[in-house]
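> structural data only, the sequence is not supplied:
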């Protein structure tokens, strides 16, 4: 086990630590400082959360990484390195933490979380944020069709059975990341679009940066507010839009119209059936396609707009769809 205390952030980490030492949990302006350990602090979600937490200046943050990791972290972050297969290391790393945030990669979701969760519970951690940061496993056709979402339910149950508590960050597929990867059915470079069932069904999507900011906002809530989300999800959103809304925004960003695009309106059920058959034969991309398309189907569970009502409570403001789209288009066309 290797424990490294890097130099504190000037006027930030030390102040928060001093208040933690004297008062338990440092509080300011309706926010509350905590001791937070992040596993995956150099990734998209973990890194975004880390940055947002540091900006608040009230938390004591520990990044837990594998021994061989070469990731570096800002000053003020405590770094603990060891093996994720070594329970004694994990328990030691999590000892005294108020929160453990798991922000693992997609490939580690199914099997990588359990040892970390068991160690966090053994260390007496009150709050565990499992690796979710996607779609909600709420009762829906989407849940019925997705083993990944069903697995989230099992992880939540495990945390409760071990005597700890979970908060799940729900954001649906990321708007900006998914657009860059082409998963919305719109190919910006080649000017083609597949608008499933006409592309008029609205659903929730969130920018990847908003997930980090939102997670940090949740973890900074005072105890009385955080308690409201004990063993419950917190629903984030950047946009409540349809595929057609996406395409319109892309066209504004590119100065194009429908005449410049090849637009198809395939039947969503047919596309999903074909993708699922391909996935059974080992085509992992096809599996993702069916997952995304199901979010864009009416009544399937991609619309939780009525649940994403607490955003101002955690300091999130309305986002501009066209500004995000312009940024992504610039990145894509600049490749």
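That came in fine, so what should we check first? Bear in mind the structure is a predicted one, so any value in this text is a computation, not a measurement.

> going forward, measure contacts and count neighbours with C-alpha atoms only.
Fine.

> which non-adjacent residue is nearest residue 141?
Nearest residue to residue 141, sequence neighbours excluded (Cα to Cα, 6 or more residues apart in numbering): residue 300, at 5.0 Å.

> so who does that neighbour touch?
140, 141, 142, 294 (Cα atoms under 8 Å, 6 or more residues apart in numbering).

> that one - that's part of a helix, no?
No. Counting by DSSP: H, G, I helix; E, B strand; the rest coil, residue 300 is located in no helix; its state is coil.

> what about it, distance to residue 294?
Plainly put, residue 300 is 6 Å away from residue 294 if you go by Cα to Cα, to the nearest Å.

> buried subset of the contacts of residue 300?
Listed as buried from the contacts of residue 300 are 142, 294; burial here means 16 or more other Cα atoms under 10 Å.

> let's bring in a second model and compare:
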């Protein structure tokens, strides 16, 4: 390992929300050459200053050649990780965001935790190291997408509180994740702490807010000028929500998986749901303290502008 910082970074999915936040923060930092690996027929918008490498994701040689060109860091994820090893990429951040995995591994029935572990394991190509970025749920996505996620339907002024709606969990904004990656990759690869060696083949936990559904609704009130009387508030036990989600999943309904995944995080017995209560890497990485209402306002604007997360 070098005492210098990594200079060249490749991003898969740089036209998406999290990939775009990564690319934007890295370019703004001015310390890295950023290359976006995009599909040959892709037409998404990229931040200025990002280089483009067109890739056929069904052709491993195409992926490998693209990664070699920039010398950076389910089946597609593994193919990309394997190609990264063949290209000599030193570091991979797997698509395994979310919550830290407990030392004993994912809890029974934690499908997302299993996927996260599998994706981390897929990076073990014999060449590359990995860093898992644990950031909790993405705040804007979870609040804007609909009732099955955080329980809110902003457009219709409806919310389903899980139990009493007062369970505190750790969440992050896309921008905070971008800043975290830029800060991580600006560290020297080795030497005195902090360095990338502190995190390699391990976990880096960062966050934006520790909030409950009640906190989020109060923030929405401040942004929208509403009160509880302007919203339709219902209550549902977390256990019931998880059970219903499992039943929906068995019928092939994707929202069932979502309800189960989010429900498990809102369980009082879930140790990792509010991991920031025990500490994070925010200070070590120089991450700012964000304003909850600003993040809520951005989310409201997304909804009002017709944002479609699946479009």
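That came in fine, so what should we check first? Small disclaimer: the values here were computed from a predicted structure and weren't measured.

> in helices only, show me the contacts of residue 300 of structure 1.
Residues from the contacts of residue 300 of structure 1 lying in helices, with DSSP state H as the criterion: 141, 142, 294.

> just checking, the second one touches residue 303?
Right, the one you point to is residue 142 of structure 1. No. Using Cα atoms under 8 Å, residue 142 of structure 1 is not in contact with residue 303, being 10.7 Å away.

> residue 291 of structure 2 pairs with which position in structure 1?
In structure 1, the residue matched to residue 291 of structure 2 (TM-score structural alignment) is residue 320.

> please apply the same query to residue 158 of structure 2.
Using TM-score structural alignment, residue 158 of structure 2 pairs with residue 192 in structure 1.

> excluding its backbone neighbours, what's nearest its match?
Per Cα to Cα, 6+ apart, closest to residue 192 of structure 1 is residue 262, 4.7 Å.

> ok, residue 122 of structure 2 next?
Once flanking residues are discounted, residue 122 of structure 2 sits nearest to residue 78: 5.4 Å by Cα to Cα, 6+ apart.

> any idea how far the one you found is from residue 17 of structure 2?
For residue 78 of structure 2, the distance to residue 17 of structure 2 - Cα to Cα - is 21 Å.

> who has more neighbours out of the two?
Set residue 78 of structure 2 next to residue 17 and count neighbours by other Cα atoms under 10 Å: residue 78 wins out with 19 against 14.

> quick check, that one in a strand?
No. Per three-state DSSP, residue 78 of structure 2 lies outside any strand segment and is helix.

> quick one: residues contacting it.
119, 122, 123.

> re the thing from before, joint contacts of residue 142 and residue 303 of structure 1?
Joint contacts of residue 142 of structure 1 and residue 303 (Cα under 8 Å, 6+ apart) are residue 295.

> correct me if wrong: residue 305 of structure 1 contacts residue 204.
Yes. Contact status for residue 305 of structure 1 versus residue 204: in contact at 6.6 Å, counting by Cα under 8 Å.

> now for the two: what residues contact both?
When contacts are counted by Cα under 8 Å, 6+ apart, residue 305 of structure 1 and residue 204 have residue 240 as shared neighbours.

> what about those two, which has more around it?
Neighbours of residue 305 of structure 1 and residue 204, each counted by other Cα under 10 Å, are more numerous for residue 204; the result is 26 against 16.

> quick one: map the more buried one onto structure 2.
Aligning on TM-score structural alignment places residue 204 of structure 1 opposite residue 170 in structure 2.
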